[in-house]
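Visitor: predicted model, plus sequence, below.
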Amino acid sequence: MNPIAPATAPTSRAKNKTVAAWLAFLGGPLGLHRFYLYGLGDWLGWLLPIPTALGIYGIERVQQLGQDDQLSWILIPMLGFTIAGCALRAILYGLMDKQAWNAHFNPGAASDAPAGGTRWTTIFAIALSLMFGATVLMASIAYSFQHYFEYQVQEARKISQ
């Protein structure tokens, strides 16, 4: 040990690609993957629950006020797009190359460190994220457009009468 060399700070734990993919898929709308990768100081992680909460509020409005509530037409897709975006982020994390993952999220580790490796559980996270994210995205788009066009038809009827 060289007494002249500066003491190195303890390194943080390696960020695991599989854990990040599952957190993005399961807890992404709450920002859990952002907190895991970037820490509690990540402002985007703190912003992610806002559209999630607004979307849940939109669902509650539909249950209380019915399908004709126009504000829910905007709020519910916010939840769907947030879920779909987090599912996409899980897919991107899972498909990231080991060397690129370690270079970006584990800069102090070797480029072939096992934390950036792809496992079967990573593949399952990718597959489920693809299926669930695409379903939620298409449902959100269909819900928004259906209600928008129904509203346009109603307004056209009012004008024609």
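Guide: Great, that's in hand.
Visitor: alpha carbons only for contacts and neighbour counts from here, please
Guide: Noted.
Visitor: what residues of the helix or strand containing Val62 count as buried?
Guide: Using DSSP states H and E, Val62 maps to helix 49-65. Of all the residues in helix 49-65, those buried under the rule 16 or more other Cα atoms under 10 Å are 49-59, 61-62.
Visitor: now stretch 62-81
Guide: Val62, Ser72, Trp73, Ile74, Leu75, Ile76, Pro77, Met78, Leu79, Gly80, Phe81.
Visitor: which one of those sits closest to Leu32?
Guide: Using Cα to Cα, Leu79 comes nearest to Leu32 of these, at 15.8 Å.
Visitor: what helices or strands is the helix ranked longest in the chain leaning on?
Guide: Looking across the chain with DSSP state H, the single longest helix is helix 120-160. On a contact count with 3 or more Cα pairs under 8 Å, 6 or more residues apart in numbering; DSSP states H and E, helix 120-160 meets helix 17-27, helix 70-95.
Visitor: next, the one to line up against it:
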Amino acid sequence: MTTTHRNKTIATLITAIFGSIGLHRFYLHGAKDVWGWLHFISLPLSLLALAIWPTQQKLFLFAPLLISALIAILEALITGLMPDEKWDLRLNGGSGKKSESTWILAVIIVLTVGVGAIGLIGTIARTFDLLFTGGSYG
């Protein structure tokens, strides 16, 4: 049985941009993927928390979505840095095609590292501000 070929560059790009809502998991594993639905549920859960507690700090209300986004950044790096042979063995076993990564994948990985570092440092800084000063710096 022939399966569809999953492109590693597209999967990495989807993971980096839409990973916090689980779109990459649905692209790679289909609609029955539990981890994809856990990523997806983080957005309505965060919006529900905002509706219930509108006066709370937004960092805590959107924590499920933020955690999902940071996990997605890590998944994008894991996906992008995986060797093509291992990628084909794991996800393209029956497709009959071989993956060939190009420089575009390297650019996506570098940008993902930058965005991930900024997001992680910003999250840590804001969390310490809220926990130790009560949010007096903004």
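Guide: Received, thanks. Predicted model only: the values in this text are computed from it and were never measured.
Visitor: quick one on the thing from earlier: ok now the longest helix of structure 1, how far from the chain's centre?
Guide: Distance, stretch centre to chain centre, for helix 120-160 of structure 1: 16 Å (Cα atoms, centre = their mean, to the nearest Å).
Visitor: tell me the contacts of Leu77 of structure 2?
Guide: Thr12, Ile109, Thr112, Val113 (Cα atoms under 8 Å, 6 or more residues apart in numbering).
Visitor: tell me the residue in structure 1 aligned with the third one.
Guide: Structural alignment places Thr112 of structure 2 opposite Ser129 in structure 1 (criterion: TM-score structural alignment).
Visitor: was I right about its match contacting Ala87?
Guide: Yes: between Ser129 of structure 1 and Ala87 there is a contact at 4.8 Å, judged by Cα atoms under 8 Å.
Visitor: mutual contacts of these two, please.
Guide: Common neighbours of Ser129 of structure 1 and Ala87 (Cα under 8 Å, 6+ apart) are Phe25.
Visitor: who has more neighbours, the two?
Guide: Each of Ser129 of structure 1 and Ala87 has its neighbours counted (other Cα atoms under 10 Å); Ala87 has more, 33 against 27.
Visitor: just give me the match in structure 2 for that one.
Guide: Match for Ala87 of structure 1 (TM-score structural alignment): Ile73.
Visitor: got a list of what that match touches?
Guide: Thr15, Ala16, Gly19, Thr112, Val113, Gly116.
Visitor: among these, list the two that are farthest apart in space.
Guide: Gly19 and Val113 (14.2 Å).
Visitor: when the two are compared, which one has more neighbours?
Guide: For Gly19 of structure 2 versus Val113, neighbours defined as other Cα under 10 Å are more numerous around Gly19 (26 against 17).
Visitor: roughly how far apart are the equivalent of the more buried one over in structure 1 and Arg34 of structure 1?
Guide: For Gly19 of structure 2, the aligned residue in structure 1 is Gly28 (criterion: TM-score structural alignment). According to Cα to Cα, to the nearest Å, Gly28 of structure 1 stands 8 Å off from Arg34 of structure 1.
Visitor: which residues does the residue sitting nearest the centre point of structure 1 contact?
Guide: Geometric centre of structure 1, nearest residue: Cys86, 1.6 Å, by Cα atoms, centre = their mean. Counting by Cα under 8 Å, 6+ apart, Cys86 of structure 1 touches Ala24, Phe25, Gly28, Pro29, Gly133.
Visitor: what's the answer for Pro29 of structure 1, then?
Guide: So Pro29 of structure 1 contacts Leu48, Pro49, Thr52, Thr82, Ile83, Cys86 (Cα under 8 Å, 6+ apart).
Visitor: go ahead and confirm the fifth one touches Gly133.
Guide: What that stands for is Ile83 of structure 1. Yes: counting by Cα under 8 Å, Ile83 of structure 1 does reach Gly133; the two are 6.6 Å apart.
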